[in-house]
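Visitor: One predicted model, sequence on top.
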Amino acid sequence: MTAALSPSLAVVLAAVALAACGATSPAFEAPPQPRPPNDALLDGAWAYDAELSRAIDPWRNLSIDIATDGDGVVLKRMWRGSREGGTALDSVRLVPGTTVRSAPMLQWPDERHLGVYITGDRTKAVASRWEDDGRTLVTESEFTVSAQQGERRIRVYSEYRLSPEGDRLDVIEMRSTRPRPIHFVFHRADA
């Protein structure tokens, strides 16, 4: 007897299998997605839970703001207070079912401690879609970074999953450069 996969896990596994073949998910090439009835469920300010998440060194804080905006969703990730001081912002207005460009970034804050920097036009191509009746926002981004070994194209698959209670946001990332998923936990900052 085989166990059935949850729809979200099946999507992650399908994306990983497609990526291994050099393909992209066909779900990201569809026309704009109709708004789910619960598309504002993720809206709000979300605070990083260091106890339950992957470390974000050298940063001391990470927050996420999500806001529905007409047919789109504004997603902002903000890093603060590294050892050197300063902040970093990764902001994009998504239109689920399409691919958009992020705002230019001065750096790639996700891996600042490794000396990996975003290059080219300093933007990311970001595709997105809704899953689970608006309780999960899925994104897939592609961009080029420069590291000690030279330039490299990176693809990041992310799921922003709302807990059944609506007070916790789990962010799960799969990167083309890592064999294991990265997990972050956030709680409502505006609760």
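Guide: Happy to help now that I have it.
Visitor: Could you use CA atoms for every contact and neighbour count after this?
Guide: Will do.
Visitor: show me where this structure has strands.
Guide: 44-48, 61-69, 72-80, 87-94, 99-101, 117-118, 125-131, 136-147, 150-162, 168-175, 182-188 (DSSP state E).
Visitor: what about Leu62, how many neighbours?
Guide: By other C-alpha atoms under 10 Å, 21 other residues sit near Leu62.
Visitor: Next one: it from Val100, what distance?
Guide: According to C-alpha to C-alpha, to the nearest Å, Leu62 and Val100 sit 23 Å apart.
Visitor: which one is Arg93 nearest to, not counting chain neighbours?
Guide: Nearest residue to Arg93, sequence neighbours excluded (C-alpha to C-alpha, 6 or more residues apart in numbering): Val74, at 4.3 Å.
Visitor: Provide a list of residues in contact with the one you found.
Guide: Asp65, Ile66, Ala67, Thr68, Ser91, Val92, Arg93, Leu94 (C-alpha atoms under 8 Å, 6 or more residues apart in numbering).
Visitor: so which of those residues is the most crowded?
Guide: The residue in the contacts of Val74 with the most neighbours, by other C-alpha under 10 Å, is Leu94 (23 neighbours).
Visitor: Next, the contact list for that residue, please.
Guide: Gly72, Val73, Val74, Leu75, Val100, Val126, Ala127, Ser128.
Visitor: Next up, a structure to set beside the first:
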Amino acid sequence: MKTALKRILLGGLVALGMAALASANPAIEGRWRLDTAASTALDGWQKMDLAIDLDGSKVAIAYTMQWRRTVHEATNVFDTSTAVEMKDFFRVEQRHMAVYPAKHGVTKAVAKWIDDDKTLLTEALTPVEVSQGDVIMRITTEYRVSELGDKLTVIELHSSRNRPLVYVFNKVTEEAAK
């Protein structure tokens, strides 16, 4: 009797786990290009692309930033099933704010799907250096895909500022990405 109950419970847990992994919004996957006219100013950068990849509960967000000939690439990998720690957490720098990544800092981050699995919500606690010393900055970010799947709105709120940063991206077709 105990063995049958264990099998039923284990089967239920596996089914729940598979449902949670499958609940990610597949429309979010792919390459997205910043619409600068519809977005918060990108101080110090001229272009920004995001490439979002889903692999089970893992969500990789790759940034390609460009200023003239300078190109910077970085990737943050979140996991919707557990908290993660990142040594090289990337955030878009707003240079005039004088908030810099702390040396040897480790960012703690969580991610989850909200709004009936249409929106990815991430929260990162990242050490930063300000004029008063090192502090932890909380960055809460929502990644929302439009109904048609052709626009991605990224809303980023920092504990260090009162106004959110809003970035609007257009989906990049395979031909345009080449």
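Guide: Thanks, I have the structure now. Here the structure is a predicted model, which means the values were calculated and not measured.
Visitor: What is the resulting TM-score of the chain superposition?
Guide: Here the TM-score for the pair of chains, by TM-score structural alignment, normalised by the length of structure 2, is 0.77; 158 aligned residues with a C-alpha RMSD of 2.5 Å.
Visitor: still on that earlier bit, now which residue in structure 2 aligns to the residue nearest to Arg93 of structure 1?
Guide: Aligning on TM-score structural alignment places Val74 of structure 1 opposite Ala60 in structure 2.
Visitor: measure its match to Thr75 of structure 2 for me?
Guide: Look at Ala60 of structure 2 and Thr75 of structure 2: by C-alpha to C-alpha, they are 7 Å apart.
Visitor: Contacts only, for the spatially most central residue of structure 1.
Guide: In structure 1, the residue lying closest to the centroid (C-alpha atoms, centre = their mean) is Ser158, at 4.1 Å. By C-alpha under 8 Å, 6+ apart, the contact set of Ser158 of structure 1 is Val138, Thr139, Glu140, Val171, Ile172, Glu173, Met174.
Visitor: Let's see that with 10 Å instead.
Guide: Contact partners of Ser158 of structure 1, counting by C-alpha atoms under 10 Å, 6 or more residues apart in numbering, are 12, 128, 136-141, 171-175, 181-183.
Visitor: Filter those residues down to the buried ones, ChimeraX style.
Guide: Restricted to buried positions by 16 or more other C-alpha atoms under 10 Å, the ChimeraX selection for the contacts of Ser158 of structure 1 reads:
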select :12,128,136,137,138,139,140,141,171,172,173,174,175,183
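Visitor: So Met66 of structure 1 sits against Met78, correct?
Guide: Heads up, residue 66 of structure 1 is Ile, not Met. No - between Ile66 of structure 1 and Met78 there is no contact under C-alpha atoms under 10 Å: 11.5 Å.
Visitor: Stretch 3-11 of structure 2 maps to which residues in structure 1?
Guide: Under TM-score structural alignment, there's no match for stretch 3-11 of structure 2.
Visitor: quick one: that stretch to chain centroid distance?
Guide: Relative to its parent chain, stretch 3-11 of structure 2 has a centroid offset of 36 Å by C-alpha atoms, centre = their mean, to the nearest Å.
Visitor: if I line the two up, what does Leu21 of structure 2 land on in structure 1?
Guide: Under the alignment (TM-score structural alignment), Leu21 of structure 2 maps onto Arg35 of structure 1.
Visitor: Leu41 is in contact with its match, correct?
Guide: No - the pair Arg35 of structure 1 and Leu41 fails to qualify as a contact (C-alpha under 10 Å) at a distance of 12.0 Å.
Visitor: what touches both of those two?
Guide: Both Arg35 of structure 1 and Leu41 are in contact with Asp133, Gly134, where contact means C-alpha under 10 Å, 6+ apart.
Visitor: Quick check: buried residues in the biggest helix by length in structure 2?
Guide: Counting by DSSP state H, the longest helix found in structure 2 is helix 2-22. Neighbour-count burial for helix 2-22 of structure 2 flags Ala20, Leu21 (criterion: 16+ other C-alpha under 10 Å).
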